[in-house]
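Could you look at this predicted model? Sequence included:
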Amino acid sequence: MLEVAVIVLAVFSVLLAAACGWLILSQRHLAALQAERDAVRDQRLKELSKRLDTYLTGSVRMGEELYELRRVVAPLPDKLTQIEQRDPSSLSFTQAARLAGMGASVDDLTQSCGLSKAEAELVSKLHHAQHPTS
């Protein structure tokens, strides 16, 4: 009877050792899969970080350009007022502003209102600065 118990314990020990070996292999396999997933995630994070840096750089540049544009456009209303005051008897600038509001081109303004090309461009730019969606 003792021999049977020893044999059963030996078989149980072998099965237990085999199960432990299988668990160790399974754990190594899972660790390898996790390492692969971590590497893919890290690579994706690097790519997203680069894209974010690109977007941020573009946004900063756009902000700088908008600031510069605002600086250039800001004096236009005063310049238009000065031009209108040069010849108070002429309504051509008022007409030009109305025509610009209706979508008239620079050439239309020069022909219809008798403005110089530079004056017509100024009126057109002023209108577009005040009404950017037009």
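Arrived safely. Source: prediction; values computed, not measured.

Every contact and neighbour count from this point should use C-alpha atoms.
Fine.

For the spatially most central residue of the chain, pull up the helix or strand it's in.
The chain has residue 55 as the residue nearest its centroid, 4.7 Å off, counting by CA atoms, centre = their mean. Per DSSP states H and E: residue 55 is located in helix 2-73.

Now do that helix: which elements does it pack against?
The helices and strands touching helix 2-73, judged by 3 or more CA pairs under 8 Å, 6 or more residues apart in numbering; DSSP states H and E, number zero.

Distance from that helix to the middle of the chain?
Its chain's C-alpha centre and that of helix 2-73 lie 28 Å apart, by CA atoms, centre = their mean, to the nearest Å.

The host helix or strand of residue 120 - contacts with which helices or strands?
Here residue 120 sits within helix 117-130, counting by DSSP H and E. Judged by 3+ CA pairs under 8 Å, 6+ apart, the packing partners of helix 117-130 are helix 76-86, helix 92-101, helix 106-113.

okay, pairing it with this:
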Amino acid sequence: MILNLVAIALAVISLTALGTVIWLAAHLRRLNAGVEHQFRQHAERHSKRDKRMQELSKQLETYIGVCVKMGDELQELRQLVTPLPERLGKLEQSDPTMVSFIQASRLVGLGASIEDLTQSCGLTKGEAELVSKLHQARRPE
């Protein structure tokens, strides 16, 4: 009889242990599936981030290229513009009539009339009217 009780107890313990092992295995599979799911999500976010970084890197390279090109063009323009004041000064000195027109243009900008231009710059009435009309055409509306 004791042997039967021991056998029954061992059977119950064995079944309980087996149930526990089965429950632990199922629980481990669920945990494993959750970890795998989190890993896939993490990998997907990582992949999206890498793609976005590549896109931004390409955009940055494009912007840098554009800035370098603009800098080069700005330097070229600076080289063209730098000698202009000196050349204008030489032109004014070499052609006395040019000085009258430049002075007349400045005076028109200050509000001088056609009569003022003829008297102070030595221009004819037609030349003074032309300078005045040219100055008006240059003004923004």
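Thanks, I have it. Just so it is clear, the structure is predicted and the values come from calculations on it, not from any experiment.

Could you tell me where the helix holding residue 55 of structure 1 falls in structure 2?
Under TM-score structural alignment, the counterpart of helix 2-73 of structure 1 in structure 2 spans residues 10-81.

which residues touch residue 70 of structure 1?
Going by CA atoms under 8 Å, 6 or more residues apart in numbering, residue 70 of structure 1 touches no other residue.

how much does stretch 15-26 of structure 1 stray from structure 2?
Mean deviation of stretch 15-26 of structure 1 relative to structure 2 after superposition (mean CA distance after the TM-score superposition for structure 1): 1.0 Å.

Please tell me how far residue 69 of structure 2 sits from residue 10 of structure 2.
Distance from residue 69 of structure 2 to residue 10 of structure 2, counting by CA to CA, to the nearest Å: 86 Å.

so how far does stretch 82-97 of structure 1 reach from one end to the other?
End-to-end distance (CA to CA), stretch 82-97 of structure 1: 14 Å.

Going by neighbour count, list what's buried in that stretch.
84, 92, 93, 96, 97 (16 or more other CA atoms under 10 Å).

can I get those residues in JSON lines with distance to residue 11 of structure 1?
Converted to JSON lines, those look like this (distance: CA to CA, whole Å):
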{"residue": "84", "distance to residue 11 of structure 1": "108"}
{"residue": "92", "distance to residue 11 of structure 1": "109"}
{"residue": "93", "distance to residue 11 of structure 1": "106"}
{"residue": "96", "distance to residue 11 of structure 1": "103"}
{"residue": "97", "distance to residue 11 of structure 1": "101"}
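
What is the nearest of the residues you listed to residue 22 of structure 1?
Distances from residue 22 of structure 1 to those, taken as CA to CA, are shortest for residue 97 (85.2 Å).

so what's the closest one up against?
Applying CA under 8 Å, 6+ apart, we find residue 97 of structure 1 in contact with 123, 124, 127.

Can you tell me how far the residue lying closest to the second one once chain neighbours are set aside is from residue 63 of structure 1?
Beyond its immediate neighbours in the sequence, the residue positioned closest to residue 124 of structure 1 (CA to CA, 6 or more residues apart in numbering) is residue 100, lying 5.8 Å away. With distances defined as CA to CA, the gap from residue 100 of structure 1 to residue 63 of structure 1 amounts to 27 Å.

circling back to that earlier point, so the helix holding residue 55 of structure 1 versus helix 117-130, what angle?
Compare the direction of helix 2-73 of structure 1 with that of helix 117-130 by axes from the mean of the first three to the mean of the last three CA atoms, to 10 degrees and you get 140 degrees.

Just give me the match in structure 2 for residue 93 of structure 1.
Taking TM-score structural alignment, the alignment pairs residue 93 of structure 1 with residue 102 from structure 2.

Distance check, its match against residue 119 of structure 2.
Using CA to CA, one gets 15 Å for the distance from residue 102 of structure 2 to residue 119 of structure 2.

before we move on, what about residue 97 of structure 2?
Taking CA to CA, one finds residue 97 of structure 2 at 15 Å from residue 119 of structure 2.
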